[in-house]
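Asker: Sequence first, then the predicted structure, then my questions.
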Amino acid sequence: MHQRKYALELISDLGLGSSKPMSTPVESNLKLTTLEFDDLFGDESDSLLLDPGEYQRLVGRLYLILTRPDLSYAVQSLSQFMQAPKVSHMNAAIRVVKYVKQSPGFGILLTTQSTESLQAYCDADWGSCINSRRSITGYLIKYGDSPIYWKSKKQSTISKSSAEAEYRSLPPLLQRLLGLLILMRQEPENLL
């Protein structure tokens, strides 16, 4: 399952047809900040976008690429700056589109072989949001070999250690997993 046509339209609409594709959706160790954070620490190298609507539309279109689990973290990070986007935020969003250009037909494979097993994975990046010092959690749930649920989300509280951040990532995943197990019991044909 993929959205190749939609991805190609997005690349074309932004005029990135002749641009070089990127190998990763986010630059390594990139920390996007708010304008208030920059003012507090005296960094005036970045400015607000003149038209925030352009950024908001682009990030909104990235949300529509639902078949790309590899974009989950990038879109989650970019969506935090919808109210007051800066030039660096727009550059990061354009990088995501250039990454999509590398493989526009990339998606998820839903296998036909039915194995009734759920596998769940989660991870947390302790204190990775420099604006709020909150941890970022990532989830993936697979039914057999097919991914059926994924999410990247900032945790609601600040963790004092990486172990605490990891433990805080478990309850939402377990809640979603329990909901899927109940759904499998009641309506197994509607799981996918």
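Answerer: Ah, there it is.
Asker: When you work out contacts or count neighbours from here on, use the C-alpha atoms and nothing else.
Answerer: OK.
Asker: Need the residue closest to the centroid of this structure.
Answerer: Compute the mean C-alpha point of the chain, and by Cα atoms, centre = their mean the closest residue is residue 72, 1.9 Å away.
Asker: what kind of secondary structure is residue 84 in?
Answerer: At residue 84, secondary structure determined by DSSP: H, G, I helix; E, B strand; the rest coil is coil.
Asker: Please name the residues that touch it.
Answerer: Contact analysis of residue 84 by Cα atoms under 8 Å, 6 or more residues apart in numbering lists 34-35, 48-49, 52.
Asker: how about a cut-off of 7 Å?
Answerer: 48, 52 (Cα atoms under 7 Å, 6 or more residues apart in numbering).
Asker: Use this one as the comparison:
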Amino acid sequence: MTTSCSLRGNDYFLFIKRQQGKIALLLVYVDDLVITGDINELITELKKMLNSYFKMKDLGELKYFLGIEVLKSKEGILLNQRKYALQLIKDTGLEEAKSTTTLLEQILKLTTLDYDKIVQQDNEDEYNLVEKSAYQRLIGRLIYLTYTRLDITYAVNFLSEFMQQPKRSHIEAALRVVKYVKKEPGQGILLKSSSSCQISAYCDLDWGSCPMTRKSVTSFCIKIGDSLVSWKSNK
């Protein structure tokens, strides 16, 4: 490595190498690596340097990484989790179920068990608890699906509030999200090749929407050009 280049970590998993105005990026997860950059010579040099320290296997052009499929075209790069979504549908036994076009029923008011007792609801079905670990696993898998599915972010964040005492209504709502995903399992995020570098951000607020705490729900998304790069929904 010459004095004109450096390998620095901006995060625990992302390293950046700059040399004579060019750049190479190294993304690390356990024993998996993704290397990219704006010039092939710098990428090749980085591979050789890493291979001199430990044994590496070059799998070629990136197509699949951590459950995320990478598809390239003239329009840009499409990131989706189709294979992951189909496996989720299979594991939940919803392969033959009819898909839905909406995430949550508009009239559905999900609450915690403690709140139900406070307001003295008489619906006995609401007090039927389901296996907590099964509900937590399902929500965890849906959370990972939000990495490329902006459209389910709010619903998954909302359902994650009930992981300590999940009821039958909660698991039914979570399975409805899976049915929604089934409608278009390959939907993802397109990082456009023609995007500008202009950053734009949008946010929305549902004031006092939580019936239990009266807290607000805030959501935002950030775009670079026409490409969506960050989003979140939380109470």
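Answerer: Perfect, thanks for sending it. For clarity, every value in this text was computed on a predicted model and none was experimentally measured.
Asker: Give the equivalent position in structure 2 for residue 64 of structure 1.
Answerer: In structure 2, the residue equivalent to residue 64 of structure 1 is residue 144, according to TM-score structural alignment.
Asker: Based on its surroundings, how many neighbours for that match?
Answerer: For residue 144 of structure 2, the count of nearby residues is 14 (other Cα atoms under 10 Å).
Asker: which helices and strands sit right next to the particular helix or strand that has it in it?
Answerer: Taking DSSP states H and E as the criterion, the element that holds residue 144 of structure 2 is helix 132-145. The criterion is 3 or more Cα pairs under 7 Å, 6 or more residues apart in numbering; DSSP states H and E, and the helices and strands that helix 132-145 of structure 2 contacts are helix 153-159.
Asker: The next helix or strand after the helix it packs on vs structure 1, average distance?
Answerer: Of the helices and strands lying after helix 153-159 of structure 2 in sequence (DSSP H and E), the nearest is helix 168-183. Once the two are superposed, helix 168-183 of structure 2 sits an average of 0.4 Å from its aligned residues in structure 1 (mean Cα distance after the TM-score superposition for structure 1).
Asker: And the helix or strand following helix 168-183 of structure 2 against structure 1, how far off on average?
Answerer: Stepping forward along the backbone from helix 168-183 of structure 2, the first helix or strand reached (DSSP H and E) is strand 188-192. If you overlay the two and look at strand 188-192 of structure 2, the average distance to its match in structure 1 is 0.6 Å (mean Cα distance after the TM-score superposition for structure 1).
Asker: one step back: shouldn't the residue nearest to the centre of structure 1 be in contact with residue 152?
Answerer: Yes - here residue 72 of structure 1 lies in contact with residue 152, judged by Cα atoms under 7 Å, at a distance of 5.7 Å.
Asker: Distance-wise, check the match of residue 64 of structure 1 relative to residue 41 of structure 2.
Answerer: In this structure, residue 144 of structure 2 and residue 41 of structure 2 are separated by 34 Å, where distance is defined by Cα to Cα, to the nearest Å.
Asker: For the counterpart of residue 143 of structure 1 in structure 2, list the residues it contacts.
Answerer: Matched across to structure 2, residue 143 of structure 1 falls on residue 224, judged by TM-score structural alignment. Residue 224 of structure 2 sits next to 196-200 when contact means Cα under 7 Å, 6+ apart.
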